[in-house]
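J.: heads up, no residue letters with this:
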C-alpha cells in the first residue's frame, strides 16, 4: 500500500513541475503511417505509430489516434500502449459516420504542447458509407485514376500480368515504410502541417503519462472543494478503482496504470455527493480549424459505381491477427489483497446481503442505526471492530448506501472478499473492505448510485502479438482475393524493401505505391506513384 501512495505523490510532483514544460519535459516527435487512405465505414483503420525524443528515451506510454470530421468534431479516438514509443494497431471506424473526408491525427497527451508541428501529425482520409452516400454529380472535380503523383523518378514500378515488380533502389534516403494499396481518386493531397490547418493551441496543464492512461476530470472552480474525494471505477471484462482530489484549478488525474481494456467508467464522490459540476476531459488537444484551411468536398459520379462496389468487397476481406488477451488480467481493485474470500455458491443462498453476512461472514457484523443497516469489519491487526462502514464495492464500483446494499438480493453475486485491516488507497484510509464480484462483471443487477455518472469511455486497445498475415493473399484457390492492401512493410519486421514482386488480387482497382523515407538532412518525405488497373 505504501508504494501506491508514493506513486501518486510522484505523479503530482510531475504535474506541478510541468507548469513550465520546456524546462521539465522533452519534446516528443510523432510519426505515423497508414497503409491506405480510403475506407468503408466500420472498417479497421490500421496505423503504425512511432514516437521519438531527441537524445533520450520517450516518456509517454500512450499514443492517441483521433478522427475529426469537417466540423472539427471527434468521431473516434483510439488509445494505444506504446513500447519504446512504438506500436502497430487498428482503430475501428464508426459504422454510422456519413461518407466524407476526415482528418486522422496522432499525438501523445503532451506532444502537441511541446512542439506544435512535430508533436501533432495528421492526414486526410476518405470514408465511404453505403448507407449515407456522398453528393453525386455527373462530372465531379476529382483526380483521374491512374495518374502519377510526386517523386516518380525514384520509384520504378512495372506491372507484368498479375505481378507488380517494384524497385525502390532509387530512393535517396533511409526507407521508413512502403505500401501498395488501392489509390484514393478523391484526394489530391493528404498531409498537412499543424500550422496549415489549426489556429494557435490553447495552453494546458501537462501531465505526462509515465505509467498508463490518465483519466482527467474537471470540477467547476466555483464549486471546488479540494478535500472532496472523487472515485473513478473502470469497467469491462475486469474492473478497477481509482481516486483523487481536485487541485485548486479543479483538475483531477486518475492514472489507470497498467489497466488495459474497459468499456465505460462510473464517477462518484465520497458519500455519493452531487457531481453536477464534474466532467471528464478528453486527452485530445482542443484545436480549431484555421479560416484558411478548406476541407475538400467529397463528390462522386455515377461512373464510380463499379469502383465503389469493388472497394466495398475489399473491406470485407482481411486475414487473421493475434491479440494479447492475457494483458487484460487485472485485479479488481488496484492494490487490494483480500484476507478472506467467500464463494457464495458454496453456501445456502439467502435473499439479502444482510442475511448472508450474518450467517457466513464472522469478519463482518451488521448493525442497525437510525433504522438503517450498517456494516462493521473486524480489524484483526488491532483486535477491535472498526467504528464506521468499510469501503463497500460491487465489481469495483463504490457503494455508499449500506442500507440499500444490506437489503439487496445477492443472487447474481459470485463471491465476497473481505479485508480485515485498514485499506489505503492513495492518501485515504478505509476501515476495511467488503467487495462483491458478480458472475458477468455487470454489478449483479445492483443499481448505479443515484449521483453516480455513467460515461462510455473506452480504455486502451488490446495489444497485438502477431499481425504478419493480415494483408497476405489467401492460399485457398476457391477463396476470392479481394485485398485492397497488397503490401505494407510496417507489419514485416526487419525488412527494408528494395526490390519486390507483389501479386495482384482478382479485384479491379487502381493502385498506389507509397514510400516514406528520411532524406540526408533527416527530414521525413513521402513519394507516391499511381498505377491504373490497365498498366
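T.: Received the coordinates, thanks. Small disclaimer: the values here were computed from a predicted structure and weren't measured.
J.: make it CA atoms for all contacts and neighbour counts henceforth
T.: OK.
J.: for burial, what's the neighbour tally of residue 421?
T.: Taking other C-alpha atoms under 10 Å as the criterion, the count of residues near residue 421 is 24.
J.: which SS class is it?
T.: Assigned with DSSP: H, G, I helix; E, B strand; the rest coil, residue 421 falls in the coil class.
J.: would you confirm that it contacts residue 380?
T.: Yes. With contact defined as C-alpha atoms under 8 Å, residue 421 counts as touching residue 380 (6.3 Å).
J.: ok, the residue positioned nearest the centre of the chain - contacts?
T.: Nearest residue to the geometric centre of the chain (C-alpha atoms, centre = their mean): residue 79, 2.0 Å. Shown in contact with residue 79 (C-alpha atoms under 8 Å, 6 or more residues apart in numbering): 62, 63, 64, 65, 213, 459, 460, 461.
J.: quick one: the strand or helix carrying it to chain centroid distance?
T.: Using DSSP states H and E, residue 79 maps to strand 74-81. Computed by C-alpha atoms, centre = their mean, to the nearest Å, the chain-centroid distance of strand 74-81 equals 4 Å.
J.: try stretch 384-396
T.: 33 Å.
J.: what comes into contact with it?
T.: Stretch 384-396 is contacted from outside by 233-234, 239-241, 332-333, 374-379, 398-400, 402, 430-438, 441-443, 446, using C-alpha under 8 Å, 6+ apart.
J.: second structure follows, compare the two:
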C-alpha cells in the first residue's frame, strides 16, 4: 500500500505564555508622523503591531525579529482623528497581547471623532481623564504555528447556494516553477486562515476556495491583523507648547511628501491583480518536499503540439482523463501500476491548483516547459489525491493562463 504523504508540514512549537515586550520612540504623535516600535520576544520570528480605536484598525505593521529583538515603523495616516488609540503587539505563538495607550494629535484636520481638549501650557504632557480598562494585558487565543499567517474572506453564499465550513476547500499557492501549496483552515463559514512558512519577499500568489462540487467561490485576502478593538477609550487632555506642535507639524508634512510615492499604510503587499507579474516566481525545482517525480517530460525534447490535450494523448503516459458526474478529472499512476480510479490527481500549473480541467486541456502546450507526474497518495488537509500532475510554464508566471473564476491573483510581500 502506498505511503500517505502530506504536502503541508505541521510545525509544532511550544507556545509562550508571556506577552511580547515593546516600546515606542515617542510619548505622543502627530497624525502623519512615523511611529517606531521596538519589540523584544524570546521565541518568535515575527511580531504584529496594530493601532486601533473603537471603530477599527487605523494602521499596523509586521516586524521581523532577529536575536530576540526587532524594530518596525508604522506610518500614521494623516487623516487620523485626535484622541487616544490602543497599540497592540503580539506574536503568533504568544498567548497574550501587550497593549499601550498612544495619544495622537491632528492639528491640521478637525473630525467628528476628535476626543481631545487643548490646553496651552509651558504623554507638554498628555493625560487621560479616568482610567482605561484597554491598558491591562488581554489573553486571546492566537497561538499558531511559526511562519506567516494570511486570512481570506469567502463569499459562501453563491448562485443561490450556501456552503458551510465543512463544504469549502480553501487553498493558497505561490505562483512559480516550484510547488508551494498550502491548504487553508476554515475559521468559520466565511473566513479561511493559511499558515505559510519558508516564503519570503514579494511573491505572486493565488487564493482559491472550491466547494466539494468543484464550484469556485469568490475569495479575497483580508488584513492579517487580529484587530482587537477597544470598547472605549479615555478622553484626551493635551497640554501643549505651540512652537513644538508647529515645528513637528512642518516636519510631519515634509515627511508625508517624501514617502508618498512608495506609501504602504498597512505594509502588507499589493492587492491588485494587475501587478501580479511584478512578483519573483521561485526557481525550478522538480522535488516536492524532497520527492522527485516518477515521470518527468521536458516538452522541448518532443514534437510540439498546440494543446495540452494533444500532448497527453500523443506521448505522456500514465495519465488519463475520466468524467465524474459529467466533470472531467485527470488520473495518474506510476509505471507498471494500475490506475486508482477512486481518487483523481491534484492538478497544478505553476503551483496553482486547477479546478477546470477542460480549460487546462485547451491551453497552449507550446508555453509548457515541463510535465511532472508524482505517483502515490497525497493528503491535502482532509482531502486525498492519488498523485500530482504538475505543469510548469516557461515563465513560471501563469503566462496567458486565465486563473480560475472567483480566485484572487496578487502580489504579497512576505516578511523576511
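T.: Received the coordinates, thanks. All values reported here derive from a predicted model rather than from experimental measurement.
J.: got the buried residues for the lengthiest helix in structure 1?
T.: The residue-count maximum for a helix in structure 1 (DSSP state H) belongs to helix 2-17. By neighbour count on 16 or more other C-alpha atoms under 10 Å, the buried set for helix 2-17 of structure 1 is 8, 11, 14.
J.: got it, and stretch 328-337 of structure 2?
T.: The neighbour-count check on stretch 328-337 of structure 2 (16+ other C-alpha under 10 Å) flags 329, 330, 331, 332, 333, 334 as buried.
J.: need those residues in JSON lines (columns: secondary structure).
T.: JSON lines is the format used below for the buried residues of stretch 328-337 of structure 2 (three-state DSSP):
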{"residue": "329", "secondary structure": "strand"}
{"residue": "330", "secondary structure": "strand"}
{"residue": "331", "secondary structure": "strand"}
{"residue": "332", "secondary structure": "strand"}
{"residue": "333", "secondary structure": "coil"}
{"residue": "334", "secondary structure": "coil"}
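J.: farthest-apart pair in those, please.
T.: For the buried residues of stretch 328-337 of structure 2, the maximum inter-member distance is 17.2 Å, found between 329 and 334 (C-alpha to C-alpha).
J.: how much does the strand holding residue 79 of structure 1 stray from structure 2?
T.: Here the mean offset of strand 74-81 of structure 1 against structure 2 after fitting is 3.5 Å, by mean C-alpha distance after the TM-score superposition for structure 1.
J.: quick check: buried residues in that strand?
T.: Neighbour-count burial for strand 74-81 of structure 1, counted by 16+ other C-alpha under 10 Å, picks out 76, 77, 78, 79, 80, 81.
J.: now swap in stretch 206-213 of structure 2 and tell me
T.: For stretch 206-213 of structure 2, the neighbour count (16+ other C-alpha under 10 Å) marks 206, 207, 208, 209, 210, 211 as buried.
J.: pretty sure residue 338 of structure 1 contacts residue 417?
T.: Yes. Residue 338 of structure 1 is within contact range of residue 417, at 5.8 Å (criterion: C-alpha under 8 Å).
J.: of these two, which one has the most company?
T.: The neighbour comparison of residue 338 of structure 1 against residue 417 (other C-alpha under 10 Å) goes to residue 417, with 19 against 16.
J.: helix or strand for the more buried one, which one?
T.: Per DSSP H and E: residue 417 of structure 1 is located in strand 413-419.
J.: neighbouring contacts of that strand?
T.: Contact with strand 413-419 of structure 1 is made by 337-345, 363, 432-439, 443-444, as judged by C-alpha under 8 Å, 6+ apart.
J.: aligned partner of the residue nearest to the centre of structure 1 in structure 2?
T.: Using TM-score structural alignment, the partner of residue 79 of structure 1 in structure 2 is residue 62.
J.: packing partners for the helix or strand encompassing residue 103 of structure 2?
T.: Assigned by DSSP H and E, residue 103 of structure 2 belongs to strand 96-105. Judged by 3 or more C-alpha pairs under 8 Å, 6 or more residues apart in numbering; DSSP states H and E, the packing partners of strand 96-105 of structure 2 are strand 28-30, strand 83-91, strand 138-139.
J.: which residues are contacting it?
T.: For strand 96-105 of structure 2, the surrounding residues in contact (C-alpha under 8 Å, 6+ apart) are 17-22, 27-31, 80-91, 123, 126, 134-140, 236.
J.: which ones are touching residue 255 of structure 1?
T.: Here residue 255 of structure 1 is in contact with 209, 211, 212, 213, 214, 215, 242 (criterion: C-alpha under 8 Å, 6+ apart).
J.: nearest to residue 454 of structure 1 among those?
T.: Using C-alpha to C-alpha, residue 215 is the member of the contacts of residue 255 of structure 1 that lies nearest residue 454 of structure 1, at 14.0 Å.
J.: could you check how far the aligned residue in structure 2 for the closest one is from residue 13 of structure 2?
T.: The pairwise alignment with structure 2 assigns residue 215 of structure 1 to residue 150, based on TM-score structural alignment. Distance, residue 150 of structure 2 to residue 13 of structure 2, by C-alpha to C-alpha, to the nearest Å: 19 Å.
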